[in-house]
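Q: quick one, what's the 3D model for this:
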Amino acid sequence: MSKDVLETAFKTIEVAREDRIGIVTLNRPNQLNAISRGMIREIVTAFEAFDEDPSVRIILLKGNGRAFAAGADIHEMANEGAVDFELKNQFADWDRLLAVKTPVVAAVHGFVLGGGFELALTADMIVAAESTQFGFPEVKLGVMPGAGGTQRITKQLGRSKAFRWLWTGDSFSATQAERDGLISVVVPDELVVEEAFTWANRLAGGAPIALRLIKEAVNAGVDLSIAEGMFAERKNFSLLFATEDQKEGMRAFQEKRSPRFQGR
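A: Have a look, this model is predicted:
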């Protein structure tokens, strides 16, 4: 499947493959990678293709040009009404990102605003350049986030801090975003892609099924009670004992060598 996606003529993204890493690069640099409906559909298409390819262990998301993504494409939405949004059902493509099981690492820089921030927050790890500016400026346009922004940061930060981000529309530094727990790592600007690849390569060497089931358990736990979350965790824990990777991992530990995980 990944071979097919590599041969697809995308208009707003670039897709590549480096060993076990599938790479998706936002490629509307003249528009600061403003996210159009066509772009999110292409991103989802690439993600799903990599997700179906067992040889792809990690997906890396990044952006060309001066920004990761400076927001949604305002020109595309400015003259539309509520009925247009209902009929076009544009958020259905965003919702498909929730079903991607492969771990996703995002490398972000420049502006990560509005829909661009919402896209970054769909990643499992965010590596940010230290000069990056994050924010949800939608309120300054008389609207609000619509692709999960209010929900994701509220679950991660709680109500009070979420209101600070959402009600002011202010931009925040990478340091502040890391302090608030919204991103994973902050690095010098020139190292952001390199650092993201370092993390992606490290994770790609891990047990693929274990990584996927950890992602599933963590994401489920956000919305479940502790008892329900523990049930989900233990189900996945037990399931991993049906994998060859579990046997290999424990055998390698006993033999004092590095494991060779196959994703089976």
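
Q: when you work out contacts or count neighbours from here on, use the C-alpha atoms and nothing else.
A: Will do.

Q: I figured L32 hits L26, correct?
A: No: taking contacts as C-alpha atoms under 8 Å, L32 lies outside contact range of L26: 9.3 Å.

Q: anything in contact with each of the two?
A: Taking C-alpha atoms under 8 Å, 6 or more residues apart in numbering as the contact definition, L32 and L26 share the neighbouring residues F68, A69.

Q: which one's more surrounded, those two?
A: Applying other C-alpha atoms under 10 Å to L32 and L26 shows that L26 carries more neighbours, namely 26 against 23.

Q: got a list of what the more buried one touches?
A: Listed by C-alpha under 8 Å, 6+ apart, the contact set of L26 reads T12, I13, E14, N33, L61, K62, G63, N64, F68, A69.

Q: among the residues you listed, which one lies nearest to D245?
A: Distances from D245 to the contacts of L26, taken as C-alpha to C-alpha, are shortest for L61 (26.7 Å).

Q: greatest separation within the contacts of L26: which pair is it?
A: Pairwise across the contacts of L26, and taking C-alpha to C-alpha, the largest span is found between E14 and A69, at 14.4 Å.

Q: ok, the two, which is more surrounded?
A: In terms of neighbours (other C-alpha under 10 Å), A69 is the more surrounded of E14 and A69; the figures are 33 against 21.

Q: can you tell me the SS state at P54?
A: Taking DSSP: H, G, I helix; E, B strand; the rest coil as the rule, one finds P54 in the coil state.

Q: count the neighbours of it for me.
A: Under the neighbour criterion other C-alpha under 10 Å, P54 is assigned a count of 16.

Q: which of the three states applies to R17?
A: For R17, the secondary-structure state derived from three-state DSSP is strand.

Q: and for I126?
A: Three-state assignment for I126 (three-state DSSP): strand.

Q: tally of neighbours for it?
A: The local packing count at I126 equals 23, with neighbours defined by other C-alpha under 10 Å.

Q: surely it meets V187?
A: No: no contact is recorded between I126 and V187 when judged using C-alpha under 8 Å, the distance being 11.0 Å.

Q: mind putting the contacts of L26 in JSON lines, distance to A78 and secondary structure included?
A: Formatted as JSON lines, the entries for these read as follows, by distance: C-alpha to C-alpha, whole Å; DSSP: H, G, I helix; E, B strand; the rest coil:
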{"residue": "T12", "distance to A78": "20", "secondary structure": "coil"}
{"residue": "I13", "distance to A78": "23", "secondary structure": "strand"}
{"residue": "E14", "distance to A78": "27", "secondary structure": "strand"}
{"residue": "N33", "distance to A78": "17", "secondary structure": "coil"}
{"residue": "L61", "distance to A78": "27", "secondary structure": "strand"}
{"residue": "K62", "distance to A78": "27", "secondary structure": "strand"}
{"residue": "G63", "distance to A78": "24", "secondary structure": "strand"}
{"residue": "N64", "distance to A78": "25", "secondary structure": "coil"}
{"residue": "F68", "distance to A78": "22", "secondary structure": "coil"}
{"residue": "A69", "distance to A78": "18", "secondary structure": "strand"}
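
Q: sequence B follows; please return its structure for comparison with A:
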Amino acid sequence: MTVPLWPELRDAARRVDELVAVLPEPGARLPEQRTEIAAAKDTARALRTRYLRTHADAVYDHLTRGRAGELRIAELVAAAAAEFPALLPTAGQLAADRGRRQADKEGYEIDQGVFLRAVLGSPRSGPHLLDAMLRPTPRALRLLPEFTRTGVLRTTSVRMERRDGTAYLTMCRDDCLNAEDEQQVDDMETAVDLALLDPEVRVGVVRGGTMSHPRYRGRRVFSAGINLKSLHSGEISLVGFLLRRELGYLHKLVRGVRTTDAPWHSPTVQKPWIAAVETFAIGGGTQLLLVFDHVLAASDAYLSLPAAREGIVPGAGNFRLGRHTGPRISRQVILQGRRIRATDPDARLLIDEVVEPERIDEAVAGAVERLRGPAVVPNRRMLVGAEEPVEEFRRYMAEFALQQALRLYGEDVIRKVSRFAGRGA
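A: A predicted model of the protein is given here:
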């Protein structure tokens, strides 16, 4: 190991492990036991934070062979845990937590958040990690030959068809109103990669499918946001869902995919994207709209970001929403749960085109035609660079990595998702 850990950090991590071994399961601990282990964890996390302020780049260079190799976030934290076991939770510790409800977990993901805040916050290591996350996934590369041949992708959460140079991506979790979980994130990143890699695709369209849920049976729904039942049951992870979503397919919608097939004058392949909103876009659904080039909505649809009600941070919504609406409206939406209906005057800051529900198909066709021109992509590239500088995004995501990890284990979040979990979607 070329980057030695401090002895006091090793001792603090060992103290936490010793307490975990002798104490009851997290959900069964007495108040004084919770206080004791919380203090031990805080001591270890403070030492990790101090250590990484000095050594984050050295650790990252060690794991990536001097940045000659590229590791996605999941690969990075796994490699770091193997090489620096006092710095991050081990595979065994994470596996033990994975089978528990959110309320019964040890909260090892907070230590991942400490590590990733340091790496993403580094002007040297952070950009390298962002670039690694823009690479196409192995799953997409495996499916690419079949998709380029047939123009069809069918997964658990997503259907995509290529027609006349346009990739029509439909979110099809009809049982849960397109509420997002880790499967949906994997399927969405796969679909976005394929649309960007396929040379025949010029424009992408994202739309919600027709629902079988009793309350919305037969209607198209864009997205109900994060799946709170999955969060309650411990199936929403920091790395596999919350960070992969933001740094994976959402970031690729903005900046494109990095590939050796990109033109010599650009490191990424970018394409314009259109969203069509029917019924509602809640939470992560509204976050998604903030990265599209053209958003159209049915006149009876609404948008919301109920972050304060759920207790979590709405992804990069805090970073992007105010750039669209200004600070007052973004505070009303994020902090106070304001809904914006498609016909509200303020909706024009988020929605380009509002049409009657029966005219959505016609509006999508018109938007596709307008965004097919050869000058769209270079102009889009310049707009993205001006509106969302990558360095600002990196600094935001560094802080998000820790703050969202802390929110996942907030007592108020645990109470709220337990209550939501007893309801229908």
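
Q: if we can go back for a sec, of the contacts of L26 of structure 1, closest to Q254 of structure 1?
A: For Q254 of structure 1, the closest of these turns out to be L61, at 36.4 Å, with distances computed as C-alpha to C-alpha.

Q: what's the spacing between the equivalent of the closest one over in structure 2 and Q184 of structure 2?
A: Pairing criterion TM-score structural alignment: the partner of L61 of structure 1 within structure 2 is identified as V206. Going from V206 of structure 2 to Q184 of structure 2 by C-alpha to C-alpha, to the nearest Å gives 14 Å.

Q: who has more neighbours, those two?
A: Relative neighbour count places V206 above the other of V206 of structure 2 and Q184, with 24 against 21, counting by other C-alpha under 10 Å.

Q: list the contacts of that one.
A: In this structure, V206 of structure 2 makes contact with Y168, L169, T170, M171, W273, I274, A275, A276, judged by C-alpha under 8 Å, 6+ apart.

Q: one more time with 6 Å, if that's ok
A: Taking C-alpha atoms under 6 Å, 6 or more residues apart in numbering, we find V206 of structure 2 in contact with L169, T170, A275.

Q: counterpart of the last one in structure 1?
A: The one in question is A275 of structure 2. Across the two structures, A275 of structure 2 finds its equivalent in A106 of structure 1, going by TM-score structural alignment.

Q: assumed that match was part of a helix.
A: No: assignment of A106 of structure 1 by three-state DSSP gives strand, placing it outside any helix.

Q: distance check, it against R37 of structure 1.
A: 20 Å.

Q: same check, this time on A107 of structure 1
A: Taking C-alpha to C-alpha as the measure, A107 of structure 1 and R37 of structure 1 are separated by 22 Å.

Q: the more surrounded of those two?
A: Legend: neighbour count by other C-alpha under 10 Å for A107 of structure 1 and R37, higher for A107 (25 against 17).

Q: do you have the strands of structure 2 handy? List them.
A: Shown for structure 2, the strands assigned by DSSP state E span residues 152-154, 158-163, 166-171, 203-208, 257-258, 268-269, 273-277, 280-282, 294-298, 302-304, 340-341, 353-355.

Q: need the contact list for the spatially most central residue of structure 2.
A: Taking C-alpha atoms, centre = their mean, the centroid of structure 2 lies closest to R245, which sits 2.2 Å from it. Each residue near R245 of structure 2 by C-alpha under 6 Å, 6+ apart is listed here: V185.

Q: pull out the buried positions in stretch 104-112 of structure 1.
A: Neighbour-count burial for stretch 104-112 of structure 1, with 16 or more other C-alpha atoms under 10 Å as criterion, is recorded at V104, V105, A106, A107, V108, H109, G110, F111, V112.

Q: and the contacts of that stretch?
A: Contacts made with stretch 104-112 of structure 1 from outside it, assessed by C-alpha under 6 Å, 6+ apart, are listed as 58-62, 66-70, 123-129, 132-134, 193, 196.

Q: who are the packing partners of the longest helix seen in structure 2?
A: As far as residue count goes, and with DSSP state H defining each element, the longest helix of structure 2 is helix 31-63. The contact analysis (3 or more C-alpha pairs under 6 Å, 6 or more residues apart in numbering; DSSP states H and E) places helix 31-63 of structure 2 against helix 7-22.

Q: and of the buried residues of stretch 104-112 of structure 1, the nearest to L211 of structure 1?
A: Checking the buried residues of stretch 104-112 of structure 1 one by one against L211 of structure 1 (C-alpha to C-alpha), the nearest turns out to be V104, at 10.8 Å.

Q: put the buried members of the contacts of stretch 104-112 of structure 1 into a ChimeraX selection.
A: Those of the contacts of stretch 104-112 of structure 1 that meet the burial criterion (16+ other C-alpha under 10 Å) are gathered into one ChimeraX selection, given here:
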select :58,59,60,61,62,67,68,69,70,123,124,125,126,127,128,129,132,133,134,193,196
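
Q: if we ignore the residues flanking it in sequence, what's nearest V193 of structure 1?
A: Distances taken as C-alpha to C-alpha, 6 or more residues apart in numbering put A107 closest to V193 of structure 1, at 5.8 Å, once the chain neighbours are dropped.

Q: quick one: the residue nearest to the centre of structure 2 from F115 of structure 2, how far?
A: Distance from R245 of structure 2 to F115 of structure 2, counting by C-alpha to C-alpha: 18 Å.

Q: export the strands of structure 2 as CSV, with columns for distance to G126 of structure 2.
A: Shown next, in CSV, are the strands of structure 2 (distance: least, C-alpha to C-alpha, whole Å):
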stretch, distance to G126 of structure 2
strand 152-154, 33
strand 158-163, 30
strand 166-171, 31
strand 203-208, 29
strand 257-258, 16
strand 268-269, 18
strand 273-277, 26
strand 280-282, 30
strand 294-298, 30
strand 302-304, 31
strand 340-341, 35
strand 353-355, 37
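
Q: A12 of structure 2: which of those is closest?
A: It's strand 257-258; of the strands of structure 2, that one is closest to A12 of structure 2 (C-alpha to C-alpha) at 40.3 Å.

Q: from the chain's centre, how far out does the closest one sit?
A: The chain centroid and the centroid of strand 257-258 of structure 2 are separated by 17 Å under C-alpha atoms, centre = their mean, to the nearest Å.
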